[in-house]
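S.K.: one predicted model, sequence on top.
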Amino acid sequence: MQAFWTESASYFMRIILVTFFSVGYTLYYERFYNNNVIPGGHRAIRIALFFVPLLFVMILHFGGLYVMRGTAGVFYHDPALYLLITPFFYPAFSKLEVGGQVFVLTWFWCATHPINVWQPTVVIGYVVMMGLIAVIKRHSHWLVINWGAGV
């Protein structure tokens, strides 16, 4: 029974931390996007919106993978995946930028599953994730306006 409570507490702590991280990052990204990209932002700012999340992802992913071992390291992959998916909610990116985001997301997926990348469950998960990203790109404006649906 003690193990059940310990596992439950660990699970809920992760949910709470990821929730606060996600909300904070989304607010930061949205403010940066609205202030700099929509009014016709400079190329450097658009490049920063691509590379800054990538830098954070690399820190979270490789830090979790190589510095922290076991289940503690796996915890950092979910926020990293969230960082990569967030830009798909915003419609002002060009097709080239979206293609770069898809490439990086695919690279991250393969780096997270180096041993089992071609197993059916991993491939199905990737296809489902790409389907969700297609839905997000198609309905991004609606998902940003309707916060509950976006979450």
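M.R.: Now that the structure is in, tell me what you want to look at.
S.K.: could you use CA atoms for every contact and neighbour count after this?
M.R.: Noted.
S.K.: tell me the spacing between residue 135 and residue 80.
M.R.: 20 Å (C-alpha to C-alpha, to the nearest Å).
S.K.: those two: which is more packed in?
M.R.: More crowded of residue 135 and residue 80, by other C-alpha atoms under 10 Å: residue 80, with 22 against 14.
S.K.: try it against this one:
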Amino acid sequence: MSNERIAGARRRHRIGARPIRGVSLIEVLVAVLVLSIGLLGIAGLQARALKNSQSAYERSQAVALTYMMLDAMRANVDQARAGSYVLGRTCSVLSGGSLIANDQRMWLQALKETLGDRDSTCGEISCQGAVCTVRVIWDDSRGTEGSETQTVETTSQL
């Protein structure tokens, strides 16, 4: 091929093709918008996950606290079977004195420390002979679709 033919082919190629200079400003803005919406969605999911994680933690702690009281009752099984541990719904920490009053005070204090020191954090104990039920009631409205009153109930035979 001669030099003239090569030069003519180069000129035709330059005239027919549009040079690529990069992305336009509008394309960059659209990409930033899509990225920012995605990041906002991830942040919202993270916040929801933290709320639900706290709610699940509180439920597991409430279960552990019901077992704590049942274990204290098993340690003093004769008094528990006699109904000495029966406690109506109580939302404030009681004063101590006897072994039973100290067990109940420590349990109610643990409820307040673990599930929040609010008027809605309560405990209740009922017994029918050797079968006792321990209830923990607290406010779980911070969780996703959480109710204001959440109850965990454990029934056991002593």
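M.R.: Yes, it's here. Please read these numbers as outputs of a predicted model, since none were measured by experiment.
S.K.: quick one: TM-score?
M.R.: TM-score for the superposed chains, counting by TM-score structural alignment, normalised by the length of structure 1: 0.39, backed by 85 aligned residues with a C-alpha RMSD of 4.3 Å.
S.K.: list the buried ones in whatever helix or strand residue 134 of structure 1 lives in?
M.R.: Element membership for residue 134 of structure 1 (DSSP states H and E) is helix 120-138. Across helix 120-138 of structure 1, burial judged by 16 or more other C-alpha atoms under 10 Å covers 126, 133, 136, 137.
S.K.: between those, which is closest to residue 23 of structure 1?
M.R.: Lowest distance from residue 23 of structure 1 to the buried residues of helix 120-138 of structure 1 (C-alpha to C-alpha) belongs to residue 136, with 17.5 Å.
S.K.: that closest one against residue 143, yeah?
M.R.: Yes: between residue 136 of structure 1 and residue 143 there is a contact under C-alpha atoms under 8 Å: 7.4 Å.
S.K.: just give the nearest non-adjacent residue to the residue nearest the centre of structure 1, would you?
M.R.: Closest residue to the average C-alpha location of structure 1: residue 82 at 2.0 Å, with C-alpha atoms, centre = their mean. Excluding its sequence neighbours, the residue lying closest to residue 82 of structure 1 (C-alpha to C-alpha, 6 or more residues apart in numbering) is residue 22, at 7.4 Å.
S.K.: could you say which helix or strand holds the one you found?
M.R.: Using DSSP H and E, residue 22 of structure 1 falls within helix 2-36.
S.K.: so how many other residues sit close to residue 37 of structure 2?
M.R.: 11.
S.K.: and it, how close does it get to residue 30 of structure 2?
M.R.: Counting by C-alpha to C-alpha - residue 37 of structure 2 and residue 30 of structure 2 are separated by 11 Å.
S.K.: repeat for residue 106 of structure 2
M.R.: From residue 106 of structure 2 over to residue 30 of structure 2 (counting by C-alpha to C-alpha), the distance is 59 Å.
S.K.: and for residue 153 of structure 2?
M.R.: Using C-alpha to C-alpha, residue 153 of structure 2 is found at 53 Å from residue 30 of structure 2.
S.K.: the two: which is more packed in?
M.R.: residue 153 (15 against 11).
S.K.: quick check, that one in contact with residue 138.
M.R.: No: when contacts are counted by C-alpha under 8 Å, residue 153 of structure 2 is not listed as touching residue 138 (11.9 Å).
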